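Trainee: what's the 3D shape of this:
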Amino acid sequence: MPRPQKSRTPDAAGTGARRAALKLLDAVLRRAETIDAAAPAATKGLKPEDARLAQAIAGETLRRLPDLDALIDGAMERPVAEDAKVRMVLRLALTQAITLEIPHHAVVATALPLVEGGQRRLVHGVISKLLKSDLPDLSKPQLPKAIAERWSLWGEDALEAARTMLGERPPLDISLKADDATAPEGKSLAPRHVRVTSGDSVTSLPGFDEGNWWVQDLAASLPARLIPANARRVLDACAAPGGKTLQLAAAGHDVTALDLNGRRNERVRQNLERTGLKARVVTRDLRRHKGEAFDAVLLDAPCSATGTFRRHPESLYRASPRIIAEMAELQAQLLDAAAGLVKVGGSLVFATCSLEPEEGELQVPAFLARNPGFRIEPAPTFAGIAPSSKGWLRITPGMLEAEGGLDGFFIAHLVRDA
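Mentor: Predicted structure coming up:
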C-alpha cells in the first residue's frame, strides 16, 4: 500500500517573484544572458508588479555580488561553489534585507521554498545568523575583481567613481525632438537634452504621449552630435532600439536605420511612430549592405556594454575576455563594411558603450591602418567633456560626477579623404 504523501506547505506570498529572481540570476551568471533577454521566460505568469520586483531583486544582487559573497562566506563553516543554489538564494535574501528593506520575516519566508532538504536547513541557519548581525550598508559596493583589474588603467579616481555609480540609481536623461518641445522639468547639460528631476514613471511624464522626447543617456547622444549638419543622407548602422535614429531624423537628416535584428527593429518603428519622425527601417547585416553611398554613417557597434554597468550591472559578469575579443573582431568587420558605404568627403562616426580599450582606443589605429583613406577628425568639447590628444572622446566613470555621471563610451569621428 503506497505511503500517504505529506501535504506541501503553501508558499509565502511573493515567493513567485523570488523564484523568478533566482532564474534571472542563474541566466546571467551561468548562461551569460542579459536580464532583459531572460526576463520574459523567467517572469512568465507573474503579475507586472511581481515581475518588476523580480528584476529589481536580481539587479540589486548583481550590483553587490562580491560584498554579498564575503558576508556569506564569513557566516559558513565550509564554503559552497560560486554557482551553488544555496549561494544564489542567500545572495537574493541578503539583497532584499540590505538594499530593498524587505522585512526579515518575509526574507526568510520567501527564501526557504527555493531550496529543499539539507539545503533548506543550511539556508535557514546562515540567513538567520546574518540577519541577527549588523548588516553593512553596501551603498558603495565592490567591483568584481576582474573588472577592477581591467579598469585600473583609468586610474583610482575612476575606480572609486565606478563603485559610487554602481551603488546608486542612475539619473533619467531624455533627448528632445525640438528645442521648444514640451518636456519634464530638469537640467539641460547639452542642447536638446534634459536630465529629469521627477521620479515618476517615464510614460506618465509630460510630453511622452505627444512623442516630444525619448529616453537616452547624455553619453549615448554624443555620437549623433558628431554627424555633420550638412550630411544629407545618413545611415544609422546597428540602429536598434532607435535613439540615435530619432536624433538624426529630428536634426533634419535623411535617415536609413539598419539593424540585423528584426524584432529589435520593431522597437525602432514604434519609436518613430510615437515621435512622428521619419526614417527608412531596414533589417539586414551591415556586412551585406551593398550598393549605396552615404554622406555619413553612424556605427554604434555591438559591444560588451560594460559602460552601461550602472543601468545593466549584469554587464560586469557577462564581459569575459572571450566576449570582449569576439566583440572587438565583430566591430572591426563592421567598421570595414561601414567604411565602404561612406562617400569621399563623408564621415564615419564609430562608438561603443564599452570601457574596454579593445572596443575603442585599439580599434581606431587598426582601422586606419586597414583604411588609409580615412583620418580622425578631432571631436569638439561637449558638456565639458574634452577630446583626448588623439581627437576621440573617451567617457569614463567620474566624468560629470557632480551632475549624476554618464555611461561609459568611446566615440571617434573618422573622415574619408580618398
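Trainee: going forward, measure contacts and count neighbours with C-alpha atoms only.
Mentor: Will do.
Trainee: Count the neighbours of residue 224 for me.
Mentor: Here the number of neighbours of residue 224 (other CA atoms under 10 Å) works out to 24.
Trainee: so who does it touch?
Mentor: Residue 224 makes contacts with 244, 247, 248, 298, 349, as judged by CA atoms under 8 Å, 6 or more residues apart in numbering.
Trainee: measure it to residue 372 for me?
Mentor: 24 Å (CA to CA, to the nearest Å).
Trainee: Helix, strand, or coil at residue 18?
Mentor: Using DSSP: H, G, I helix; E, B strand; the rest coil, the structure places residue 18 in helix.
Trainee: Relative to residue 50, how far out is it?
Mentor: Distance from residue 18 to residue 50, by CA to CA: 9 Å.
Trainee: Kindly report the same for residue 343.
Mentor: For residue 343, the distance to residue 50 (CA to CA) stands at 51 Å.
Trainee: Next: residue 264.
Mentor: The gap separating residue 264 from residue 50 is 25 Å, by CA to CA.
Trainee: same thing with residue 23?
Mentor: Counting by CA to CA, the gap from residue 23 to residue 50 is 14 Å.
Trainee: now what about stretch 239-254, what contacts it?
Mentor: 175, 177-178, 214-216, 221, 223-224, 229, 231-234, 236, 255, 257-259, 264-265, 267-268, 271-272, 277-279, 300.
Trainee: Are any of those buried, and if so which?
Mentor: 175, 177, 214-216, 221, 223-224, 231, 234, 236, 255, 257-259, 264-265, 267-268, 271-272, 277-279, 300 (16 or more other CA atoms under 10 Å).
Trainee: What helices and strands are in contact with the top strand by length along the chain?
Mentor: Of all the elements of type strand in the chain, the one with the most residues (DSSP state E) is strand 342-352. Applying 3 or more CA pairs under 8 Å, 6 or more residues apart in numbering; DSSP states H and E, we find strand 342-352 packed against helix 218-225, strand 294-300, helix 321-339, strand 409-416.
Trainee: Let me know the angle separating it from strand 409-416.
Mentor: 170 degrees (axes from the mean of the first three to the mean of the last three CA atoms, to 10 degrees).
Trainee: Could you check the angle strand 342-352 makes with strand 294-300?
Mentor: Angle between the axes of strand 342-352 and strand 294-300 is 10 degrees (criterion: the same axes, to 10 degrees).
Trainee: buried stuff in strand 342-352?
Mentor: Residues 342, 343, 344, 346, 347, 348, 349, 350, 351, 352 are the ones in strand 342-352 that count as buried (16+ other CA under 10 Å).
Trainee: Could you also give me the structure for this next sequence, so I can compare it with the first?
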Amino acid sequence: MASRDKGRNTRDEAPTRTAGPEAAGLGARRAASLAVAALIGQERPPALDDAVTQAIRAEALAPADAALARAIAVATFRHYGLIRSALAARLEQGLPAAKPHLTALLATATAQILDLSVPDHAAVDLAVRLAKTDNRTAHLAGLVNAVLRRIARERDAILAEGAEALAVNTPDWLARRWIAAYGPERAGLIAQAHRAGAAIDLTLRGDAADWVERLGAVRLPSGSLRLPENGPAIPDLPGFQEGAWWVQDAAAAIPAQLLAPEPGARVLDLCAAPGGKTMQLAAAGARVTAIDRSAPRLERLRENVARLGLDVEIRVADALALEPQDHDAVLLDAPCSATGTIRRHPDVAWTKVEADIARLAALQLRLLDQAAGLVRPGGRLVYCTCSLEPEEGEAQVAAFLARDARFTRVPIRPEEVGGAAALIDGNGDLRTLPCHLPDVPGARGGLDGFFASRLERRG
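Mentor: Just a heads-up that it's a prediction; the model follows:
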C-alpha cells in the first residue's frame, strides 16, 4: 500500500525566475505546482483550495488558466499515491524529500499525462520550461524531461498498476482503518469512488420539478439535484443570481432535513460556516442563529444568505463558551478529519495523520456535551460529521448516550432519505459512504461520507 510521506519542514531556497515572455499555459502550471508544493512535507499544511487560490492570485491568471491550474492540482492529489510510486520507481534516488518544488513539478506534470486531456508533448515541454524558469530546478531540467518522457511512454503500464485504488492510491493508515470499519470489499469501493471524483449537487429552496429541466439535472432520492459533468460555471447557471439554490453535496444536505424544524422554531447551528445547512434551516422557516469561531468563513455565509434573501442571525463565537440556552433544535456539524470529503478534496488523504482522529474526537466530545445544554426539554439535537471514521461518528454518539440519560435516539426512517435504506445503519443513524449511489443516469455517482444521529432531549 502507498505510504504517506510525513516529511519535514525542509524547504527549497527562495526562487528566482528568469525574465522574458512565457509560453501559453505556463502560468497555470506554475500555480498548480506552487500550490502542491505548499502542501508537501508540511506538518500543518493549508487546504489545497486555499493554496490554489493564493497561487492563482499570485500569477494573476485569467479564468480559463485558473480553472486549469485548479484541475491539475486536484488531479495530482487524487492520484497522488500512484504518481509518487511511478516517479520514485523512475528516479535513481527516489523522490527527494528536501526538494518539494521538484516533487511538485514532476507530480503535476505526471497528473496531466495520466489523468487530464493534455497532450503528452505539451505536459512535458511546459514542465521543462517551468523547471528552467526557477533557479531551484533549472539545473534539473534534463532530469525532468527524461523522467516525464518515460512516464508518457509507460502510461498504460502505470495506469494498470493503479487499478487497485485501495492498495496503490490510499495512505496505509487510512486503508487499514477502512478495512477494519467496512470490510475489504467496501473499503476498495470507497477508494475507487475517491479516485473517480465528485459531481456537483444543488439544494433547492423550493420545488425541484421546474429546475430539473432548466438545469439539465438529475433528481436524487434525497431531493438534491445533481448537475451533469462539464456544464457552465456555477454563477452562469439559471437560478444562481436569484438565490433559487446553492451548491451542497447531497449527503451534506441530509442532516438539516433530519432536524425538520417547524416554521418559527428557534434553531441554533453550531460550527455553521460555510453555511449550507444554515440556509436549509432558514429556508424551511426556522429562526436560525449561526455560530462559528471563524470570522472569514462566516463572511462567505453572509454573502450566501444575502444572495438568497434569508434572515439569519450570524455570530462569531466559540460554541464551547456559550451559556446554557433553550433552543427548539440544535445542529452540531462538528469539526472532523473530513475523510468523507476526499472525493472533492483529495488532499485530505495526504495531509491528515492518524493522530488527528483522536485529537478531533476529544473536541467533538466537548462540543456534543456543550450542545446538549443548548436544547430545551423535548427539543432535538442532530450531531453530524463528514468523516468515515467511527470514532467521529458511531462511537461518539454511543458514548454520549451512555453518559447523558436525558437524551434518546430518534431513528431515521427510510422515507426520510428517499427510501434509500442502505444509508441508515442498524442503530437508525445516517451513514453515507462515497461508494453509495454509484449509478446516476447522466451524471457521476457517489456521495460524500457522512454520519448523522438525531437525538431528543427527554428532560
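Trainee: circling back to that earlier point, would CSV of the buried residues of strand 342-352 of the first structure with distance to residue 42 of the first structure be doable?
Mentor: Output for the buried residues of strand 342-352 of the first structure, formatted as CSV (distance: CA to CA, whole Å):
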residue, distance to residue 42 of the first structure
342, 43
343, 46
344, 49
346, 46
347, 43
348, 40
349, 37
350, 35
351, 32
352, 29
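Trainee: which one of residue 18 and residue 50 of the first structure has more residues nearby?
Mentor: Each of residue 18 of the first structure and residue 50 has its neighbours counted (other CA under 10 Å); residue 18 has more, 27 against 19.
Trainee: returning to what we had before: ok, then the element right after the longest strand of the first structure?
Mentor: helix 363-370 (DSSP states H and E).
Trainee: Pull up the aligned stretch in the second structure for that next one.
Mentor: Mapped onto the second structure using TM-score structural alignment, helix 363-370 of the first structure spans residues 396-403.
Trainee: Pull the residues that contact that stretch.
Mentor: Applying CA under 8 Å, 6+ apart, the set of residues contacting stretch 396-403 of the second structure from outside is 361, 364, 365, 368, 369, 390, 407, 408, 453.
Trainee: and which of those residues is nearest residue 190 of the second structure?
Mentor: Among the contacts of stretch 396-403 of the second structure, residue 390 lies closest to residue 190 of the second structure (CA to CA), at 15.0 Å.
Trainee: For the closest one, give its distance to residue 454 of the second structure.
Mentor: For residue 390 of the second structure, the distance to residue 454 of the second structure equals 16 Å [CA to CA].
Trainee: Just the buried ones from the contacts of stretch 396-403 of the second structure?
Mentor: Buried residues within the contacts of stretch 396-403 of the second structure, counting neighbours by 16+ other CA under 10 Å: 361, 364, 365, 368, 390, 407, 408, 453.
Trainee: Go ahead and confirm the first one touches residue 394.
Mentor: No - look at residue 361 of the second structure against residue 394 with CA atoms under 8 Å: they stay out of range, at 11.3 Å.
Trainee: residue boundaries of the helices in the stretch 101-250 of the second structure?
Mentor: With helices called from DSSP state H, counting those that start in this stretch, the stretch 101-250 of the second structure shows them at 120-132, 141-153, 155-161, 165-168, 172-182, 184-196, 209-215.
Trainee: among those helices, which is the most enclosed?
Mentor: Ranked by mean neighbour count, the helices of the stretch 101-250 of the second structure are led by helix 165-168 with a mean of 24 (mean count of other CA atoms under 10 Å).
Trainee: In the first structure, what residue corresponds to residue 302 of the second structure?
Mentor: Checking TM-score structural alignment: residue 302 of the second structure goes with residue 269.
Trainee: got it, and residue 277 of the second structure?
Mentor: So, by TM-score structural alignment, residue 277 of the second structure is matched to residue 244.
Trainee: And residue 243 of the second structure, by the same measure?
Mentor: Under the alignment (TM-score structural alignment), residue 243 of the second structure pairs with residue 211 of the first structure.
Trainee: Against residue 100 of the first structure, how distant is its match?
Mentor: Distance, residue 211 of the first structure to residue 100 of the first structure, using CA to CA: 33 Å.
Trainee: quick one, which of those two is more surrounded?
Mentor: Between residue 211 of the first structure and residue 100, counted using other CA under 10 Å, the more crowded position is residue 211 (20 against 13).
Trainee: Might one say that that one is in contact with residue 277?
Mentor: No - assessed by CA under 8 Å, residue 211 of the first structure is found out of contact with residue 277, at 9.1 Å.
Trainee: anything in contact with each of these two?
Mentor: Counting by CA under 8 Å, 6+ apart, nothing touches both residue 211 of the first structure and residue 277.
Trainee: Among the buried ones among the contacts of stretch 239-254 of the first structure, which are located in strands?
Mentor: Filtering these for strands - DSSP E - leaves 175, 214, 215, 234, 236, 255, 257, 258, 259, 300.
Trainee: Which residue is the nearest non-sequential neighbour of the counterpart of the last one in the second structure?
Mentor: Using TM-score structural alignment, the partner of residue 300 of the first structure in the second structure is residue 333. Counting by CA to CA, 6 or more residues apart in numbering, the nearest residue to residue 333 of the second structure once its immediate chain neighbours are dropped is residue 384, at 4.9 Å.
Trainee: In the first structure, what sits opposite that neighbour in the alignment?
Mentor: Alignment note (TM-score structural alignment): residue 384 of the second structure maps to residue 351 of the first structure.
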